[in-house]
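Undergrad: Need coordinates for the below:
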Amino acid sequence: MGGDADIARTAALFADPARVRVLMALADGRALAASVLAAEAGLSAQGTSAHLARLREAELVEVEQSGRHRFYRLAGPHVAEILETLARSSPPQPVRSLKSGTRAEAVRFARTCYDHLAGKLGVAITAALLERGALRRTDGDPTTARRAEDRLSAPMATHPYELGPAAERLFGTLGVDLGAASRARRPLLRFCLDWSEQRHHLAGALGAALTTALTDRGWLEPRARGHRAVRVTPAGREHLAEHLGVAL
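TA: Sure, this is the predicted structure:
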């Protein structure tokens, strides 16, 4: 029988900038080879292997063998939640170039948080689903505003949302099989307090299914390898405005 959780030991893993770059490269839910991770994190192969070994030991990442190759991914959405939680209570890194400034702006506009949408786009879509009755807030607030108990430094353990009367119709219009999402092994409805927008965005199995549907339809696409930001395509702008009233 163990004692209290060794928070300091886990927290130390997030105190190394290089190790955080490895985790952030995996934060969009991809499984990457160590060589790709090294390139994306700007590290040597030896340094990346050392960081991955420590992260595996702490059960923050897991590895999948495919033939002669090994692919690494986050151990689950809870690791992405830790990264988002730390981001909410951390100062922004200084912008020293046009390239880094453009990248920071893109991440704040639309990014993946493990396997669901975050940033301005994720919050706007969640608000539109609420306004159109696909979601319903149970505490009387008609918006996605942060509650008094939603701390910036912690994930949302509870949320004030449920499916609304228009859920099946509207999610179906967006290409989401609500029944299939409901049968997933993870909770259908979860929500995050978006670190850049300070409002709620949809997560859980439904958030993941929606992101997959919008990507499969060609409404969203990755910006570049190693970049969590996503781009809304011209077709995506048209259809998100048509179906959700989200003007980008």
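
Undergrad: from here on, contacts and neighbour counts on C-alpha atoms
TA: OK.

Undergrad: quick one: residue 193 and residue 202 touch, right?
TA: No - in this structure, residue 193 is not within contact of residue 202 by CA atoms under 8 Å, at 9.2 Å.

Undergrad: Now do whatever helix or strand residue 171 lives in: distance to the chain's middle.
TA: Secondary structure assigned from DSSP states H and E places residue 171 in helix 167-173. Here helix 167-173 is found 22 Å from its chain centre; the criterion is CA atoms, centre = their mean, to the nearest Å.

Undergrad: Then stretch 220-229?
TA: With CA atoms, centre = their mean, you get 13 Å for stretch 220-229.

Undergrad: cool, stretch 219-232 as well?
TA: 13 Å.

Undergrad: Return the set of buried residues in it.
TA: 219, 220, 221, 223, 226, 227, 228, 229, 230, 231, 232 (16 or more other CA atoms under 10 Å).

Undergrad: which pair in those residues spans the largest distance?
TA: 219 and 226 (19.8 Å; CA to CA).

Undergrad: dump the residue contacts of the residue at minimal distance from the centre of the chain.
TA: With distances taken as CA atoms, centre = their mean, residue 113 lies nearest the centre of the chain, 0.7 Å away. By CA atoms under 8 Å, 6 or more residues apart in numbering, residue 113 lies in contact with 27, 28, 80, 81, 84.

Undergrad: wait, the last one sits on residue 195?
TA: Yes - when contacts are counted by CA under 8 Å, residue 84 is listed as touching residue 195 (6.5 Å).

Undergrad: which ones are touching residue 208?
TA: Neighbours of residue 208 in contact, by CA under 8 Å, 6+ apart: 115, 116, 117.

Undergrad: Format these as a markdown table; extra columns: secondary structure, neighbour count and distance to residue 125.
TA: A markdown table is the format used below for the contacts of residue 208 (DSSP: H, G, I helix; E, B strand; the rest coil; neighbours: other CA atoms under 10 Å; distance: CA to CA, whole Å):
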| residue | secondary structure | neighbour count | distance to residue 125 |
| --- | --- | --- | --- |
| 115 | coil | 22 | 15 |
| 116 | strand | 23 | 11 |
| 117 | strand | 27 | 9 |
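
Undergrad: Next, the structure of the following sequence, for comparison with the previous one:
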Amino acid sequence: MKEGPDIARIAALIGDPARANILTALMSGKALTASELAAEAGVGLPTASSHLRKLEEGGLIALRKSGRHRYFTLSGGEVARVLEALMGLAAGHGHVRSRTGPKDNALRRARVCYNHLAGEMGVEMYQAMRARGFVTDEGGTLTLTQAGERFITGLGVDLATLPRSRAPLCRECLDWSARQSHLAGQLGRALFAQFIANGWARRTEGSRAIRFTPVGETAFARAFGRDGATVSTG
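TA: Predicted structure coming up:
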């Protein structure tokens, strides 16, 4: 008698190329329509609708309605973490897409991973925060220190306004391109939102790539550079 979670069902849902493309597109954190996801998957709308129904029934995506409009998102951060881990596994074993170009370089430099910063800049940020004692994993749990609280507040993030949730404040997420961890959790999400709000970074239309402005590049380097200098947001 077989017992325990049925990983084969989940693996089959993710394993279809069209559905994998749909899920990857939703890693942007944006809600997308069936037509948009059909284009991402390279299939017709009826076929995409069938895939979306299967993904929704499998608990991997969620349907959101706004008036007559229907949008799809990943069902939660747990799904995003699984997808990012699979991307890392695929990249680590040489299973990468053959077409490369500027978009690939941009994605490796900085991209959104569901709701937080990933890529080289995400890894740089996390490593700097660990090196300077802003986060620590003593006891096996990643924790924001008092020095980290002061630093984060200096960047303009009001920790008191973060939603109360069972989701951890700080969490590691394995970066598929850098093969190292970047910062996720509520803190990772809050920092990414702050970078967008203060004009340091911008989303790239139709891509998960994040573009930092010249001012943002300078501010990011001052905040998370190896010299340990902090940024003035004034």
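
Undergrad: Give me the TM-score for these two chains.
TA: Once superposed, the chains reach a TM-score of 0.88 (TM-score structural alignment, normalised by the length of structure 2), with 223 aligned residues with a CA RMSD of 2.0 Å.

Undergrad: now the strands for structure 1?
TA: Here structure 1 has its strands, by DSSP state E, at 32-33, 61-66, 69-74, 111-113, 116-118, 135-137, 161-163, 190-193, 200-203, 220-222, 230-232.

Undergrad: so what secondary structure elements neighbour the first one?
TA: In this structure, strand 32-33 of structure 1 makes packing contacts with strand 69-74, judged by 3 or more CA pairs under 8 Å, 6 or more residues apart in numbering; DSSP states H and E.

Undergrad: Please say which position in structure 2 residue 79 of structure 1 maps to.
TA: Residue pairing (TM-score structural alignment): residue 79 of structure 1 is matched to residue 79 of structure 2.

Undergrad: Repeat that for residue 175 of structure 1.
TA: Checking TM-score structural alignment: residue 175 of structure 1 goes with residue 156.

Undergrad: you'd agree its match is up against residue 193?
TA: No - judged on CA under 8 Å, residue 156 of structure 2 makes no contact with residue 193 at a distance of 10.5 Å.

Undergrad: circling back: for residue 71 of structure 2, see how far away the match of residue 175 of structure 1 is.
TA: Using CA to CA, to the nearest Å, we find residue 156 of structure 2 at a distance of 31 Å from residue 71 of structure 2.

Undergrad: can you check residue 179 of structure 2 too?
TA: 32 Å.

Undergrad: Surely residue 35 of structure 1 touches residue 46?
TA: No - using CA under 8 Å, residue 35 of structure 1 is not in contact with residue 46, being 9.8 Å away.

Undergrad: Of those two, which one has the most company?
TA: residue 35 (17 against 11; other CA atoms under 10 Å).

Undergrad: The closest residue to the more buried one other than its chain neighbours - how many residues pack around it?
TA: Computed as CA to CA, 6 or more residues apart in numbering, the closest residue to residue 35 of structure 1 that is not its neighbour in sequence is residue 45, at 6.4 Å. Counted with other CA under 10 Å, the neighbours of residue 45 of structure 1 add up to 14.

Undergrad: what lines up against residue 45 of structure 1 once you look at structure 2?
TA: By TM-score structural alignment, residue 45 of structure 1 lines up with residue 45.

Undergrad: Its match against residue 18, yeah?
TA: No - using CA under 8 Å as the test, residue 45 of structure 2 is too far from residue 18 to be in contact (11.8 Å).

Undergrad: quick revisit: what residues does the match of residue 45 of structure 1 make contact with?
TA: Applying CA under 8 Å, 6+ apart, the residues near residue 45 of structure 2 are 34, 35, 38.

Undergrad: what's the answer for residue 65 of structure 1, then?
TA: By CA under 8 Å, 6+ apart, the neighbours of residue 65 of structure 1 are residue 71.

Undergrad: do the same with residue 182 of structure 2
TA: Here residue 182 of structure 2 is in contact with 117-119, 122-127, 172-175 (CA under 8 Å, 6+ apart).

Undergrad: ok, and the most crowded of the residues you listed?
TA: Among these, residue 118 has the most neighbours (other CA under 10 Å), with 34 neighbours.

Undergrad: Residue 124 of structure 1 maps to what in structure 2?
TA: Checking TM-score structural alignment: residue 124 of structure 1 goes with residue 124.

Undergrad: what residues are up against that match?
TA: By CA under 8 Å, 6+ apart, the neighbours of residue 124 of structure 2 are 182, 224.

Undergrad: So the match of residue 175 of structure 1 versus residue 56 of structure 2, what's the distance?
TA: Taking CA to CA, one finds residue 156 of structure 2 at 37 Å from residue 56 of structure 2.

Undergrad: Residue 83 of structure 2 now?
TA: Counting by CA to CA - residue 83 of structure 2 and residue 56 of structure 2 are separated by 16 Å.

Undergrad: Comparing the two, which residue is more hemmed in?
TA: More crowded of residue 83 of structure 2 and residue 56, by other CA under 10 Å: residue 83, with 20 against 17.

Undergrad: ok, that one - contacts?
TA: 23, 24.

Undergrad: still on that earlier bit, next, see which of the contacts of residue 45 of structure 2 are matched by contacts in structure 1.
TA: Checked against structure 1 using both residues aligned by TM-score structural alignment, their matches' CA atoms under 8 Å, the contacts of residue 45 of structure 2 keep these contacts: 34, 35, 38.
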